[in-house]
Every structure is written in structure tokens, then in C-alpha cells.
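1. give me a 3D structure for the following:
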Amino acid sequence: MTDPLIGVLALQGGVVEHRASLERAGARTRLVRRTAQLEGLDGLVLPGGESTTMSKLLDIGGMLGPLRGMLADGLPAFGTCAGLILLAREVLDTRADAHSLGALDITVRRNAFGRQVDSFETDLAVTGVTDGEDAAPVHAVFIRAPWVEGVGEDVSVIARVSDGGAAHGAVVGVRQGPVLGISFHPELTGDDRLHRHFLDIVAGQA
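-> This next block holds a predicted model:
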């Protein structure tokens, strides 16, 4: 597929940075704020931000049901941080009135690594991105990040924290079919390999 059209959910969060990463990787982009803007997309990126606020805005804007349907029908999606939370089937430590899209058969815990002051950076091996013998690790930026506490049988774990610290072994990247979810912020590092990996998934789904 040449020049896929990728939507960036533009309700909150790192919208500009994701758009720049996708365009450097060769995609056309569209900011998505209304249901009509979901039409004709080849894939969708759900950025970081505040997941409960984003879920409320999806609901108020009438996008929640249509987006759930499109994901169930196979729309490729890439969620980072809050986007991972939105894509999950079950969310722990969230508000009772929060919504999720159920596109990933996972249980995720919000703010699992702690508050803003507990934000950190580390290097990760990511399946599909750092598989080559000489491939550099992905430098991952975690900001009030979630982690994944449970995965369904159709979900592949693609990244874990491996720095030997308190969170060693925590699952921070998953994939289920054409849906990719990570706990960190690749759009902040200038490393576009995860966005390119997502575009490869989109191409494979076409």
C-alpha cells in the first residue's frame, strides 16, 4: 500500500507529534474529531493524554459506538499510553463512568508506574522493531504510564521493561491482529520505527 491514510484521534494529547512521525514514515494523515472523519481511513492512531477525558469526549461526540464497530471490523489501530488504555477490554483504577473500546483483549492499569514525578525513560526490545541482530533498542519515555496486567490468548506481548528496577518484567507493549498498543511515547523521541511498524501492519491488512 502506498501513502495510506492514517487518522490521528485529535481530542487531546500528542496529536502534532504523532502526525509528524506518521508523515515522516510515508503516510497521509487526517485529524479525527468527528465521526465523519473516520470514513475512508486505513488506520487510526490514539495518542497519549488523559484517558477518562478522551473516553468522555468520544461518548459526547457520538464516536464511541462507530469507532468500536470499525475496530471490531478490523480497522488497524495504534494506541500509545492513554491510547492503549482506550483500546483495552478492561481498565483498572479508572472512573466508573469511563469507557473503553475493547479492541485489545487485555487488562490494563492506569498510572501503574506512579504519578508525573515518577516518569522515566529506558531502552526496550520491541518485537517487530528490534529483531535484527544489530538493531538498536527503542528508547521509551514513560509519563504517568499504564502497564498491562493480563492478556487474552490471542494477544502477543511485544515489549517488557527489562532494566532490573522495581517494574522489571512489566508488560508495556502488546499486539492483537492489526491492533498495536504500547505504554510509552515514541512520538517524543524522533525514532519513527514504531510508526513504520504500524504502517507495515496497515499494509498487511489491506
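2. can we go C-alpha only for contacts and neighbour counts from here?
-> Noted.
3. which residues in this structure form helices?
-> 15-24, 51-60, 64-72, 82-87, 193-205 (DSSP state H).
4. list the buried residues in the shortest one.
-> Read that as helix 82-87. 82-87 (16 or more other C-alpha atoms under 10 Å).
5. make a markdown table out of those residues and add distance to Gln176.
-> Listed next are the buried residues of helix 82-87 as a markdown table, based on distance: C-alpha to C-alpha, whole Å:
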| residue | distance to Gln176 |
| --- | --- |
| Ala82 | 17 |
| Gly83 | 15 |
| Leu84 | 12 |
| Ile85 | 14 |
| Leu86 | 14 |
| Leu87 | 11 |
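6. here is the second sequence; please produce its structure so I can put it next to the first one:
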Amino acid sequence: MYPVDLVSGYTLKQIQTVLNGSHTVDVFYDKLFNLYSNSTKNHLNLMQTQLLTIFRIIVIFLFCTIASACDPDDRMNAKQYDYKVALENKSISAITIDGYRTLGQFGDKLETSVLVSTLSVSPKSISDIESITIPKPLGNPAFGFIYPGMQNNVDSIVLKFSNNKGYYTSSKNKEFWLKNKSSLLSISENEIIQKNEVLIYEISQEDLIMAYDLP
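-> From the prediction side, this is the model:
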């Protein structure tokens, strides 16, 4: 792709002189036209227009190439990993786990908390087995997941035993959650055990004993 070049006769010295201080293509061509007499100078405007058109085409081509290389669909095609997960209640008390939305779209506190999901697990039993799909596998330092049912706008969780004691946590404060465990909003690998190809998050009898009085 080349412009039709009908311009000739300019010396390198003339071109160098015009280039000095010319910060745009338009300034360059205007100075070349006005400073020097040349029998082909009337073709400068045509050449300038053609070069600018070619430049725009190249820029558009490069933009499209970069945009396609950064296609968000590539992220969708990244490898994903499927796992089975469950909660195991090893205590002698039934537990109920409620997920709440307490914050608005912009992080403002809602006047009334909204109950989003509820999980129940009987004493000495395992909950229903759920499936998750996550981008990082076991063994990867970035492995982690949100427990199923707690993904959709849940920012606070209350875990309650049948004696009305329990634990609570939010996305910003984990002070009153199970000791030495991450919350169900961000489960890491060292908080789970694997049984029969199921990733288990345990609530123990000790957790029952150490539970807080809930408001």
C-alpha cells in the first residue's frame, strides 16, 4: 500500500530543515510547500492526503489486531477445574448457616439485612454434596472458593448452633468466625480435607464449645 508519488526535486537538506520544529504532518507539508519553489509542489496536498489515509488504515488495523488478541472470550476458554464440596458437622448440635446481604451496590450499609441463602446440617452428618468450578486447582497457591449458595451478593454469614450460640463473619471482619479457619466466603486449601474425592469443610465439637453468644 503506497501513495501515488508525484513529488520530486526536494533535497535532503531542505527536508531536514522543514522537519525541524514540525510536530505534525500538516505542519511539515505546509512548511515544505511555502519555503521552497518546486515544479511538483502542487502535488504535495495529494500526497499528504494519501499518506494520512494510509496511516489511519494502519492504525485501525493495529487496533483491531490488539483488540482481538485481548478478546475476553480467551478468559472464558481458560482451563477450569471441577470439584465436589460439602460441609461436615462433627458436633452434637444441628447447625444453620445463613448468608446475608448487608451492603448496597456502592458499599453503603442497608437499613435491613437481606437473607440470601440458608444451609442446614444435622448433628454428626455431612451436608448435601455440591459442585464448584474454579480457575485454580488444588496445590496452586491461589486455590480458593466461595461455598455454594454464598456466591450471590452474600457479604455476611451467621453460623448458629441449636443452643443459639455460633459465629458470624463478613467480607471485612472475620474476628468472630471459627478459630483458625477462613470463612465460607473465602475457603483456602488448608481449611479443607479430602474424603472420597469430596472437599470437606469441617465444623467440630470444639467449635460448638467455643461458640459465641449471638445477638
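7. and the TM-score between these chains?
-> Scored against TM-score structural alignment, normalised by the length of structure 1, the superposed chains reach a TM-score of 0.24; 87 aligned residues with a C-alpha RMSD of 5.8 Å.
8. ok so, going back, deepest of the helices of structure 1, which one?
-> helix 82-87 (a mean of 31; mean count of other C-alpha atoms under 10 Å).
9. in what helix or strand does Arg101 of structure 2 lie?
-> strand 95-103 (DSSP states H and E).
10. which SSE is immediately downstream of that strand?
-> For strand 95-103 of structure 2, the following helix or strand on the C-terminal side (DSSP H and E) is strand 109-121.
11. does Leu103 of structure 2 really touch Leu110, like I thought?
-> Yes: using C-alpha atoms under 8 Å, Leu103 of structure 2 is in contact with Leu110, at 5.3 Å.
12. these two: which is more packed in?
-> Neighbours were tallied for Leu103 of structure 2 and for Leu110 using other C-alpha atoms under 10 Å; the higher tally belongs to Leu103 (18 against 12).
13. could you find the closest non-adjacent residue to that one?
-> Lys109 (4.5 Å; C-alpha to C-alpha, 6 or more residues apart in numbering).
14. which residues sit against the host helix or strand of Thr17 of structure 2?
-> Element membership for Thr17 of structure 2, per DSSP H and E: helix 12-19. Residues from elsewhere that reach helix 12-19 of structure 2 (C-alpha atoms under 8 Å, 6 or more residues apart in numbering): 28, 31-32.
15. give me the buried entries from those residues.
-> Applying 16+ other C-alpha under 10 Å to the contacts of helix 12-19 of structure 2, the neighbour count classes 28, 32 as buried.
16. ok, so of the contacts of helix 12-19 of structure 2, who is nearest Thr133 of structure 2?
-> Phe28 (58.5 Å; C-alpha to C-alpha).
17. which neighbouring elements make contact with the helix or strand harbouring the closest one?
-> Per DSSP H and E, Phe28 of structure 2 falls inside helix 25-35. Under the contact criterion of 3 or more C-alpha pairs under 8 Å, 6 or more residues apart in numbering; DSSP states H and E, helix 25-35 of structure 2 touches helix 12-19, helix 44-69.
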